[in-house]
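**Student:** sequence first, then the predicted structure:
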Amino acid sequence: MKEEITNYPSKEKPWLKYYDYDTEKLEIPKMSIYQMASLYNKDRLDNIALDIRTGKNNFKKGVTITYREYLKRMREFAKSLSLLGVKENEIISLVLPNIIESRVSIYGSNILGATPYAITPLLAPEKFNTIIEENNIQNIFMFSMFYEKYKNVLNIRKYKNVIFLDGMETMPTFLKTYLRFKNNIKVPTGDNFISYEEFIREGKKLKKEITPYYDEEHTAIIVGTSGTTGVPKGVCLTDKNLNAAATSHISTGLFEENDVFLDVLLQSIAYGVSAMHYTTCGGLKSVLIPELVSDKLAYLLKTINPDHFLGGPIHCLNIVKSEEFKNGELKPIKNYVSGGATLKKELEKKLNKVDENFKENGTRSDLFVRQGLGSTENTGGGLYQMPGSYKFGSVGIPLPLNTIGVFTPGTDIELPFNTMGELCITGPCVMKEYLNNEKETNKVLKKHSDGKVWLHMGDIGYIDKDGCFFHKHRLSDIFMRRGFNVHPGKITELLNTIPEIKAVGVIVVEHPIEEMVPIACISLYNEFDNDKVKEKIENICRNNLDDMAIPYEYVYMEELPLNAGGKVNIPLLKSMYEEKNSLKLKK
C-alpha cells in the first residue's frame, strides 16, 4: 500500500527510516517497574549492577554490588517500609544524592505500592515544607549532609519517621565504622529520627516476602519540575511510563549487557529516573558519582572509559575547556548525550569538529556528542540524534514509542514540515498528571481531534522532512514590551552565537514605563572579559534584534547559577537581579 503524502510530520513519520525494525509493534511489559527489573535480570544475577565512586580516591575504585544483591536490597527495603505502616499509594519523600540506596528505595517502595516523591537537595526549605505539608508526608528519607539545610522544617512538625543515610551503608562494616569514627559522622538526633541501617535491620526480621503490587496506572514516582511556567509542580510518572521509556531505549540496540554507564544524574530529575530504569533493565553496569562533578567530567571519561554518558551543556562546556580534550586524550564514546538545553553552535562545532551544514551520512563513530530533548512530563526523554540521523543544530528524532508534531501553539492544528510552531508529543511515556493540580495538567495535556492525548511541550521550533526537530525557544517566555510581543528565546539564541560568551540567561523584569523588559545576564570566557567584547555584544544585539527585543541592560557575571538539570536557573537569576536592583527598577 502506497504511503499517503500529507506534509504533516505526525502522519508521515519520516523518522521511522532510521530504525531497522517496526517501532510501533514494541510491547510494553504489563508489570511494575520492580517486576520488570527482576524479570529482565533473572539470567545475569551475578553481573555487576552498580559501582559507586567518590572523589576521596580520585574516583578510581568503588564499592560494587551485583544484580542479585541489588534486587535483594529492594525486597529488604519493601519489608522495612511495611513495618513503618506505609500503605499502597502513600507518598514518602526522598532527599538523596545519586547513591545506591536512592535506587533501592525507589524500587523497594514500588514493591509495596508506595509512591516516592524524589526531591532535589537544591530545593529551598520553604518549598520543601510546602510539599511535605500539602501531601501529608509522614516518612522522609534524607541524606544526613542535607539535615542542616532542612532541620528547621524537620523540627517544626511531627513526622512518623525521618530516616537518615550517610552514603556509607554499602561499605564493608569495618570500613564504614572506621570512617564514621574518623569523620565524627553521627545520625542527627530527634523524635523518630532513625538510621537507615536500623530501618533495614528491622525489615530483615520479616521472613515472608512481600507480593509485588501492580497497577498499570500506579504512580511509581513523583518528580518535581523546575517551574518553567512559574508554577512548581509534581509530575506523576506511572509504572507504564517508566517501562515504556525503558523499552524504548533498550530497543534501539545502543545499550548492551555489561556496557558501562557513567551516571551523574540525580533521581530527582526525570531523566535520572528513566536512565536508572533502562540501565537496570538493560543489564548495564552503572558507575554512580554522587558528587557534582561537571568540572571533573573529562577526567572521569578518561579514567572510567564508559560506553554511555548523559549530561547537559555545562558538562560539554567543561570538556572543551579541559586539558584532556585539548591534548586529544578524549576519544568519542559509544553514546554521549547532551540534553536539558540546546548546545551553543560554537560548542557543538568544537566537540564534533563539523560545520553548520553537516549532515550524517550513514553512522559516524567519530562524533563526540549527540543532542536530545525531553521533558519531565515525558519521563525525561523524547528525542535523540540516533546514529544515522545527526544534523548540526538538531535535537534529534523521536525515540521509539514517541510521536511528535508541530502545532499552532495551544491548539490541535498541526503545521507542515519546516514550519515554526509548538512541539507536541504523544505516546505511553507521557505523564499521568500533575499531582493534585488539574488546572495545570489541563494546560499541557490536551486531547486532539485524532483522539490521542498530546503533551504540549512549550518548545518552539520546526520539524524538517527527515523528522529532525530544531529547537528555537520556549513559548512560555513570550512577554509584552510597550505593547509588542518579545521572545527572550530569540535574544538567547542570538547571544549564544557569540563565541566570547560562555553562558547566557535572559530574564524578564517589570518596568514602570515599558511594562516588561529583558535583561541579558552574561558570563564571558576569562580571556574575553573586557570592554571591547562587551561593546561588540551590544552592537550585535542592536544590529540583529528588533528594537523591543534589545536588552534593557547587560549584566556580566563570573558564573551563572544552574538548576539541578544543568540549565541556567532563570528564577534564581531573576531573584538575584531584583534583590540587587529593586530601587533602580522602581524609578
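**Tutor:** Arrived safely, thanks for sending. Residues are numbered from 1 along each chain as shown.
**Student:** going forward, measure contacts between C-alpha atoms and count neighbours the same way
**Tutor:** Noted.
**Student:** how much space between L583 and I522?
**Tutor:** 22 Å (Cα to Cα, to the nearest Å).
**Student:** ok, now which ones touch S449?
**Tutor:** Counting by Cα atoms under 8 Å, 6 or more residues apart in numbering, S449 touches D412.
**Student:** what of the one 10 residues further on?
**Tutor:** Neighbour list for D459: E422, L423, H471, K472, H473, R474, L475 [criterion: Cα under 8 Å, 6+ apart].
**Student:** presented hereafter is structure B, for comparison with structure A:
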Amino acid sequence: MTVIDDTNVFLPDLWSTHATFSPEKDALICGDERRSWGDFDKNMSRIAHALINRGIGRGDKVAVLVSNNIEAVEIIYGVVRAGACVVPLSGLLTAEQLAVLIDDCDASFLIATESYLDRITEIRGKLPKIAPENFVAADFTADGWLDFESFLGHAADTMPTVTYRLEDDFNIIYSSGTTGLPKGIVQTHRARQHWSYSNALELRFHRNAVAMTTTSLYSNGTWLMMLPILFVGGTLVIMPEFSPKALLETAVAHKVTHTFMVPTQFIVTLDHPEFDNYDLSQLETVLCAGSPLRPDTKAEVLKRLTPNLTELYGCSEGFGSMCNPDMHAVKPGSVGKPVLGFDLKIFDDDGNELPRDEVGEICGYGAGMMKEYYKRDDLTEAITVRDRHGRSFLRSGDIGRIDQDGYLYIMDRKKDMIISGGFNIFPADIEAIIGEHPDVLDVTVIGVPHEKWGETPLALVIGRDGIEDTTEIVKWANDRLAKSQRISGAELRVEFPRNALGKVVKRELRDPYWT
C-alpha cells in the first residue's frame, strides 16, 4: 500500500521554497547591506550543516548572542534549520546574568558577536557544558574562539536532510524578568508555525510586504515581524539601533509597509521635531505591543502617524488579543478580541471561570502556547489553570474583564495593583489621566508605603523640556482623579528602567521605597 508523505510544511522548508522560486528577491536589508532570498537560504543551510557536522541537532541547545544585523537572522534560523533549539539571549544582561541563563538552558554550543566578547571572556570558566571548540565568533577573531569562516568550512549550502517534528523545541526565549529571574519559555515548531500564520493573517502580511524591526532581534516581540514576513516570503528591514530619526528615514527609504513599536518608541517618535516632514502613508500595519498605549498617545498615533494601528496584548508564554483598526472607535480602551487560534477567559484566584464583565485574571489557551518553562515544573504548574473542559489555560498575571460583546479590557498588572485603605487602585487609570498633562512626556505610577492607608499612589514623571517642579501636575491630576486614586506626590525622572520591549520594570522603581 502506497502511503503519501505527511505534508506538513515546516518553517525551514517554507523558507527554502521562497528561495527556490524568488531567489533574487530581497529577503533581508540592514543599512547598506542586502541579502537575496537565494543567498539567505544558502547561508542558513551552511550554518545548519556546520552545526550538524559537529554533532549538533535535535535536543541540543545553541546559545546565540548577536547584534542587530543580517548575519544574526541567518544564525538564529540556521540553528533551527539544523534541527537544534536556538536560545537568543539579551544584550542588556550582565556577564553573571548571562552565565546563569547559558547554564540554565544547557547550551552545548555558543555563537556570539563582538559586543558580547568581554562578558563571555569574564564568565567562560563558568560554562563547563560548552566544549572549548564550541565557542564561535560571528564577526571577530580572538584567542580561544573559532572564527566564523573556519566554523563554516566547506559546509554545503543545500537544504540539510533533517526531519522536523511539531513537538520539537524551536527556541527557548527567556522572559524579560520584570518580576524576578527570567524563565526559559520553550516554544515548539507547532507554536512558531502558528505564530507565523496567525500573525500574518491578523496583521495582513503579504508577499510584497516590507517589514521593519525596531527592537532587538533576541526579543520575542521582534519575532512578531520576523516570522510572519519570512512566512509570506516578503522583505525584512533590520534597524541596527533605534532612534526616532533613523526609524522615520528607514521607513521612507524602504517603503516599509509593516512595523512593530513599543509605547515609548511611539512617544519619542511623535515628539521628534521633524516628524511631520516624513510621508508615512505607505504604512499598512503598525503594531504596538509590550504595554498598553496611553489614551492620549494612541489618539496622536491615529491622528498623526497612521490610522492602521493594531494593538496587541499578550505574553511570551503564548496567547494574546488584538485591537484592529476597525475596533478603536467601536470599543475605545479595549485591547480587542483573541488572536486567531486562541481563546481567552477570566478566572478568579480560586481557578473559577468568571462571567462576562466581572474582573479577574486574564488567562489564555491556543496553538501558539509554550510547551513549558524549561526545567521548571513548579512554575509551569503555577501558571496553569484548567477550564471546565480540562484545557490548560495559562495565567497572565494581568487583571481584566471581557465585556458582553467579547472585547477584552486590561485593568492592570496583578502585582502592580495598589491597595490603599482597602481600595483596589489600578495605576494604568491614573497614568492615563496624568499623561494628558501638557508638561508630561511619560509617566508611571507605583505604590509606596503610607502610615495610614498601607500604601498610596506616587507618580514618576518624565517631563518635557523646561519642567522643574511637579506641584502643579499633582494638583492638576488630583482635581481629575477619584478621591481614592489621588496621588501623594510626583517625582521627576530622566528615564525609567525598561525591559527589552520597553515595558517599565516597576519592581525596580518600587524597591527603594519598600526596603
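**Tutor:** Great, that's in hand. Quick caveat: nothing in here was measured; it's all calculated off a predicted structure.
**Student:** returning to that earlier point: list just the nearest of the contacts of D459 of structure 1 to S82 of structure 1.
**Tutor:** Within those, the smallest distance to S82 of structure 1 is 42.5 Å, found for L423 (Cα to Cα).
**Student:** structure 2: which residue goes with the closest one?
**Tutor:** Matched to structure 2 by TM-score structural alignment, L423 of structure 1 sits across from I362.
**Student:** name the nearest residue to its match, sequence neighbours excluded.
**Tutor:** Excluding the flanking residues, the one nearest I362 of structure 2 by Cα to Cα, 6 or more residues apart in numbering is I346, at 4.9 Å.
**Student:** on that earlier part again, L583 and I522 of structure 1 - which one has more neighbours?
**Tutor:** Neighbours were tallied for L583 of structure 1 and for I522 using other Cα atoms under 10 Å; the higher tally belongs to I522 (21 against 9).
**Student:** what's the match for that one in structure 2?
**Tutor:** Per TM-score structural alignment, I522 of structure 1 is aligned with V461.
**Student:** distance check, that match against D442 of structure 2.
**Tutor:** 6 Å.
**Student:** can you check L152 of structure 2 too?
**Tutor:** L152 of structure 2 is 47 Å from D442 of structure 2, by Cα to Cα.
**Student:** which residue in structure 2 lines up with S109 of structure 1?
**Tutor:** Per TM-score structural alignment, the equivalent position to S109 of structure 1 in structure 2 is V79.
**Student:** give the contact list for that match.
**Tutor:** Shown in contact with V79 of structure 2 (Cα under 8 Å, 6+ apart): M44, I47, A48, L51, V62, C85, V86.
**Student:** can I assume it sits in a helix?
**Tutor:** Yes: counting by DSSP: H, G, I helix; E, B strand; the rest coil, V79 of structure 2 is found in a helix.
**Student:** burial count for E558 of structure 1?
**Tutor:** E558 of structure 1 has 13 neighbours, counted by other Cα under 10 Å.
**Student:** isn't it right next to L524, touching?
**Tutor:** Yes: under the criterion of Cα atoms under 8 Å, E558 of structure 1 makes contact with L524 at 7.2 Å.
**Student:** report how many residues lie close to the aligned partner of A251 of structure 2 in structure 1.
**Tutor:** Residue mapping for A251 of structure 2 onto structure 1 gives L301, with TM-score structural alignment as the criterion. L301 of structure 1 is flanked by 21 other residues according to other Cα under 10 Å.
**Student:** ok, L152 and D442 of structure 2, which is more surrounded?
**Tutor:** More crowded of L152 of structure 2 and D442, by other Cα under 10 Å: D442, with 24 against 18.
**Student:** contacts only, for that one.
**Tutor:** The contact partners of D442 of structure 2, taken as Cα under 8 Å, 6+ apart, are T264, I267, G435, V461, I462, G463.
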